[in-house]
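>>> quick one: sequence and predicted model below, then my questions.
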Amino acid sequence: MSRSVRLILLSRTAASIVGMATRLVQINMKARDDSALGGFWAAALGWGVSSEGPGVTNLEPEGFVYPDPVAVCLDLVVSPEPKTAKNRVHVDLATTSAVHQAEVVARLRDLGATPADVGQGDVRWAVMVDPEGNEFCVLDPRPLYRDTGPIAAVVVDCADPRAMARFWGKAMDWALHEVTDHQAVLRSAKGVGPYLEFIRTPDVKTGWNRVHLDVRPYPGDDLAAEAARLRALGATVIDLGQDDVPWTVLADPEGNEFCLLTPG
């Protein structure tokens, strides 16, 4: 069943949630071969695979009813443009022990991932890239991520975590857990699923992000009104050549693109 159909079948209880902020529902990753890259990530996460149309591969946990904050889904969307720089958005994978971490790294290498050096130095986590060169981390075991599912965190590089906390903390109904000069950490107010982390880095954003966030208002909310609210918070409307689509493409105050999807 497609996500659009499932959205129509949401209960009237969910539809009664009006006027709330938006929430993170999925990660959009561009791919030269969405099917092949989707196969890698499905095996890496242990998730199911579907497709809402040509050139799009959708990943989510088996038995998952979209949308639910217990998981942030992954959409692979075909794009002919090559990857030319380190992604500013990546995922961190959770592990439960040092042995499990080593097993996950070995399994991912067998699936086609390779170790990567992004200047991380001597760290406890493993930095890797998927078969198309997208960076991700396999974390050392940490109590914070014991109940997140396979994705511990969605991580966004930024120049000013406090500014990101101000924007995203008001943009979404997720709870702000921590904000310092180094990082800002949010999670669904329901206390489930992965964390969203904005990490200070010296890297300068170049070009559009091949990996970006997709957020969705609640049933009954108005897309245009929500877009206006986000613009008032500091977002800007941008044109990436998306033509006539039902969603709105915006950028946060640091220029990171994200899509505001139709309410549901």
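Received, thanks.
>>> alpha carbons only for contacts and neighbour counts from here, please
Noted.
>>> off-centre distance for the top helix by length along the chain?
The single longest helix within the chain, with elements called by DSSP state H, is helix 98-111. In terms of Cα atoms, centre = their mean, to the nearest Å, the centre of helix 98-111 is set 22 Å apart from its chain centre.
>>> same question, stretch 57-69
13 Å.
>>> how about it: buried residues?
If you call a residue buried by 16 or more other Cα atoms under 10 Å, then stretch 57-69 has these buried ones: T57, N58, L59, E60, P61, Y66, P67, P69.
>>> try this one side by side with the last:
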Amino acid sequence: MTLRPVLVNIKAVDDTAVGRFWAEALGWTVSGAEPGATAVKPAGFDWLDPVGVCVDVIAVPEPRTATKNRVHLDLATTSAAHRTELIARLRSLGATPVDVGQGEVPWTVLADPEGNEFCVLEPREIYRDTGPIAAVVIDCVDPRVMARFWGGATDWTLHEVSDDHATFRSPKGDGPYFEFLRTPGVKTVPDRVHLDLLRYPSDDQDAETARLRALGATDLDVGQGDVPWRCLSDPEGHEFCVLARSS
């Protein structure tokens, strides 16, 4: 029994506008399967048999607060020229520079039209084959604790762990990395961005949920009501969902 990260879920007041931004930013397609939900995915992506992860933008009534998200995306670039072009294009799409206390760093911190932070990285060899998303980055207090939990929760491979960071990637070496960075402060508000996980067809939803609880997850009520997916949080309170399979 195990799970695969499949979606980066972003909450937005205007899911259509934010979805269009991310589709243009990533060079992916956009679709609205139902009102209040905009899917952003690469051509040919099959969420029931995923390679990498895609993005879902979900409408919520509450605007984003000023609190920095503890989950964000890092975007990959292939050259200095590509990075310059990408930043200019993102600015033209509605991205704005933000200061999250990064100081003098070689990457650029921007925010999408509703203020969700993301980074445009300088070219790095490690991200040469990830596609447009280099990494899904999660702030945490203890990367070793996160590595133990997420290593047990998912089938992704742990590449590196230390007191300061932990890094995972798909066992096939596809798509983005999944990184935990030691960051001052603790989580105090619900995440505006979270991961959705998918079980394998042979695994049982209730059994997977029980397994996650045994690893340290807790049940989470975000007002979801009676839904086929499960809402949980990891040992540091980061929300995530275990999706239901339609086949």
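Cool, got the structure. From a predicted model like this one, the values you see are computed outputs, not experimental measurements.
>>> list the contacts for the residue in structure 1 that D204 of structure 2 lines up against?
The alignment partner of D204 of structure 2 in structure 1, by TM-score structural alignment, is D222. Contact analysis of D222 of structure 1 by Cα atoms under 8 Å, 6 or more residues apart in numbering lists P263.
>>> the stretch 51-200 of structure 1: strands as residue ranges?
Secondary structure of the stretch 51-200 of structure 1 by DSSP state E, counting those that start in this stretch: the strands cover 56-60, 73-78, 89-93, 114-115, 126-129, 135-138, 151-158, 175-179, 183-187, 195-200.
>>> nearest to N28 of structure 1, out of these?
strand 73-78 (4.9 Å; Cα to Cα).
>>> look at R211 of structure 2 and say how many residues are nearby.
16 (other Cα atoms under 10 Å).
>>> tell me the SS of it?
Classification of R211 of structure 2 by DSSP: H, G, I helix; E, B strand; the rest coil places it in helix.
>>> coming back round to it: so how much does the longest helix of structure 1 differ from structure 2 once superposed?
Helix 98-111 of structure 1, aligned to structure 2 and superposed, deviates on average by 0.8 Å (mean Cα distance after the TM-score superposition for structure 1).
>>> which residue numbers in structure 2 go with that helix?
So helix 98-111 of structure 1 sits over residues 80-93 in structure 2, by TM-score structural alignment.
>>> buried stuff in the matching stretch?
R83, L86, I87, L90, R91, L93.
>>> one more: stretch 170-188 of structure 1?
170-176, 179, 183-188.
>>> what lies in contact with that stretch?
Applying Cα under 8 Å, 6+ apart, the contact partners of stretch 170-188 of structure 1 are 20-24, 69, 160-162, 164-165, 169, 189, 193-200, 230, 233.
>>> among those, name the buried ones.
Among the contacts of stretch 170-188 of structure 1, those classed as buried by 16+ other Cα under 10 Å are 21-24, 69, 160-162, 164-165, 169, 193-200, 230, 233.
>>> which residue lines up with F45 of structure 2 in structure 1?
In structure 1, the residue matched to F45 of structure 2 (TM-score structural alignment) is F64.
>>> quick one: that match from V204 of structure 1, how far?
F64 of structure 1 is 37 Å from V204 of structure 1, where distance means Cα to Cα, to the nearest Å.
>>> and the end-to-end length of stretch 73-92 of structure 1?
14 Å.
>>> next: stretch 33-45 of structure 2.
Across its full length, stretch 33-45 of structure 2 reaches 14 Å between end residues, using Cα to Cα.
>>> distance from the chain centre to that stretch, please.
From the chain centre to the centre of stretch 33-45 of structure 2 is a distance of 15 Å (Cα atoms, centre = their mean).
>>> how about residues contacting that stretch?
Under Cα under 8 Å, 6+ apart, the answer for stretch 33-45 of structure 2 is 15-16, 19, 22-23, 27-32, 51, 54-60.
>>> how about 6 Å then?
Stretch 33-45 of structure 2 is contacted from outside by 19, 23, 28-32, 54-59, using Cα atoms under 6 Å, 6 or more residues apart in numbering.
>>> quick one, which of those residues are buried?
With burial judged by 16+ other Cα under 10 Å, the buried subset of the contacts of stretch 33-45 of structure 2 is G19, A23, W28, T29, V30, C54, V55, D56, V57, I58, A59.
>>> could you export these as CSV, including distance to D191 of structure 2?
Output for these, formatted as CSV (distance: Cα to Cα, whole Å):
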residue, distance to D191 of structure 2
G19, 18
A23, 21
W28, 24
T29, 25
V30, 23
C54, 18
V55, 15
D56, 14
V57, 13
I58, 13
A59, 14
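>>> how would you label V6 of structure 2: helix, strand or coil?
Strictly by three-state DSSP, V6 of structure 2 counts as strand.
>>> need the counterpart of it in structure 1.
Match for V6 of structure 2 (TM-score structural alignment): V25.
>>> ok, its match - contacts?
V72, V215 are the contacts of V25 of structure 1 under Cα under 6 Å, 6+ apart.
>>> tell me how far it lies from A116 of structure 1.
Taking Cα to Cα, one finds V25 of structure 1 at 28 Å from A116 of structure 1.
>>> likewise for P194 of structure 1?
For P194 of structure 1, the distance to A116 of structure 1 - Cα to Cα - is 23 Å.
>>> same question, L93 of structure 1
15 Å.
>>> more crowded one of those two?
The residue with more neighbours, out of L93 of structure 1 and A116, is L93; 26 against 17, by other Cα under 10 Å.
>>> if anything else comes up later, I'll come back, but that's it for now.
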